[in-house]
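**Student:** Next input, structure requested:
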Amino acid sequence: MAASSSNNSAPVKHEVISTFDGRAVFTCSTCTAVLALQDEVISKSFSGREGRGYLVHSAVNVSLGKHEDRPLLTGVHTVCDVFCTGCDERVGWYYVKASDEGQKYKEGEWKYLLEKERLTKENGWS
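**Tutor:** Below is the predicted model:
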């Protein structure tokens, strides 16, 4: 739900998408906002800043930080941190550009690295 205020210094909350019709999702471990569908996972064998991570095709309820060149295990990549719009916690990063030809598959088409420690798996079982 969007917050409104008559004064310009108040933080603005973004509306959060809350459902995917009972499908298995990853949620933010801090505020439980839905971040990605589990069937969007490309790989579970990535490393984040704080341990394992998932490479996923797309994410929702996220905002992007500034672009920066970052040395990662597979070389230098241009990435931007990804933040949950529900609580503003950093949950991973978005791949903008890979310098190594063999890593170009991570670029574009909205490829995100979501850190496992920042996620909760919700299976949607009733």
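**Student:** can we go C-alpha only for contacts and neighbour counts from here?
**Tutor:** OK.
**Student:** just the strands in the protein please.
**Tutor:** Assigned by DSSP state E, the chain shows strands spanning 25-28, 34-37, 41-48, 51-56, 62-72, 75-84, 90-98, 112-115, 119-122.
**Student:** So what touches the third one?
**Tutor:** The reference is to strand 41-48. If you take CA atoms under 8 Å, 6 or more residues apart in numbering as the criterion, strand 41-48 is touched by 52-57, 73, 92, 113-115.
**Student:** quick revisit: can I get the strands of the chain in TSV including distance to residue 104 and mean neighbour count?
**Tutor:** Shown next, in TSV, are these (distance: least, CA to CA, whole Å; neighbours: other CA atoms under 10 Å):
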stretch	distance to residue 104	mean neighbour count
strand 25-28	25	23
strand 34-37	22	25
strand 41-48	14	15
strand 51-56	14	19
strand 62-72	14	15
strand 75-84	10	20
strand 90-98	5	23
strand 112-115	13	27
strand 119-122	26	18
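**Student:** Tell me which of those strands lies nearest to residue 106.
**Tutor:** strand 90-98 (6.2 Å; CA to CA).
**Student:** starting at the chain centroid, how far to the closest one?
**Tutor:** 8 Å (CA atoms, centre = their mean, to the nearest Å).
**Student:** now the other sequence, so there's something to compare against:
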Amino acid sequence: MADFLGSRTYCCFKCQNLVAYHDDIVSKDFQASNGRAFLFSHLMNVKEGAKEDRQLITGLHTVADVFCRDCGEELGWKYIKAYDETQKYKEGKFILGKFKITKGNG
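**Tutor:** Next comes the predicted model:
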């Protein structure tokens, strides 16, 4: 198992629950409905909502909203399926709104 003691972390802005490591950021150049967002390869301590098709800026995707496992705050979504071939790289990855997370003490 990797040693993450020195790694920067991101937490739920509401309850400070650890949800992601900085090393899992794929891109910081994303947009959520309320501002900037980060694309992550992995999250932890979250739960997924129901899958639904959603029309996003980059086209139609099947997504599932993700929520903080501790407080239930909606933090972003997971890409389940991309219908456009150029968007397939997003499948299985997560979007978190920058305003929904805070840097942890890790």
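**Student:** What's residue 58 of the second structure aligned with over in the first structure?
**Tutor:** Mapped onto the first structure by TM-score structural alignment, residue 58 of the second structure lines up with residue 74.
**Student:** if I look at that match, how far off is residue 41 of the first structure?
**Tutor:** Distance, residue 74 of the first structure to residue 41 of the first structure, by CA to CA, to the nearest Å: 19 Å.
**Student:** now residue 20 of the first structure
**Tutor:** Using CA to CA, residue 20 of the first structure is found at 16 Å from residue 41 of the first structure.
**Student:** With residue 77 of the first structure instead?
**Tutor:** For residue 77 of the first structure, the distance to residue 41 of the first structure - CA to CA - is 20 Å.
**Student:** if I read this right, residue 46 of the second structure contacts residue 65, doesn't it?
**Tutor:** No: if you go by CA atoms under 8 Å, residue 46 of the second structure and residue 65 don't touch, sitting 9.9 Å apart.
**Student:** The first structure: which residue goes with residue 25 of the second structure?
**Tutor:** Matched by TM-score structural alignment, residue 25 of the second structure corresponds to residue 41 in the first structure.
**Student:** ditto for residue 37 of the second structure
**Tutor:** That one, residue 37 of the second structure, aligns with residue 53 by TM-score structural alignment.
**Student:** give me every residue that touches its match.
**Tutor:** Counting by CA under 8 Å, 6+ apart, residue 53 of the first structure makes contact with 44-47, 113-117.
**Student:** farthest-separated two in those?
**Tutor:** Using CA to CA, the contacts of residue 53 of the first structure span at most 13.7 Å, a distance reached by 45 and 117.
**Student:** joint contacts of the two?
**Tutor:** Taking CA under 8 Å, 6+ apart as the contact rule, residue 45 of the first structure and residue 117 both touch 52-53.
**Student:** so how far is residue 83 of the second structure from residue 34 of the second structure?
**Tutor:** Distance, residue 34 of the second structure to residue 83 of the second structure, using CA to CA: 24 Å.
**Student:** And the two? Which one has more around it.
**Tutor:** Between residue 34 of the second structure and residue 83, counted using other CA atoms under 10 Å, residue 83 has the larger neighbour count: 13 against 10.
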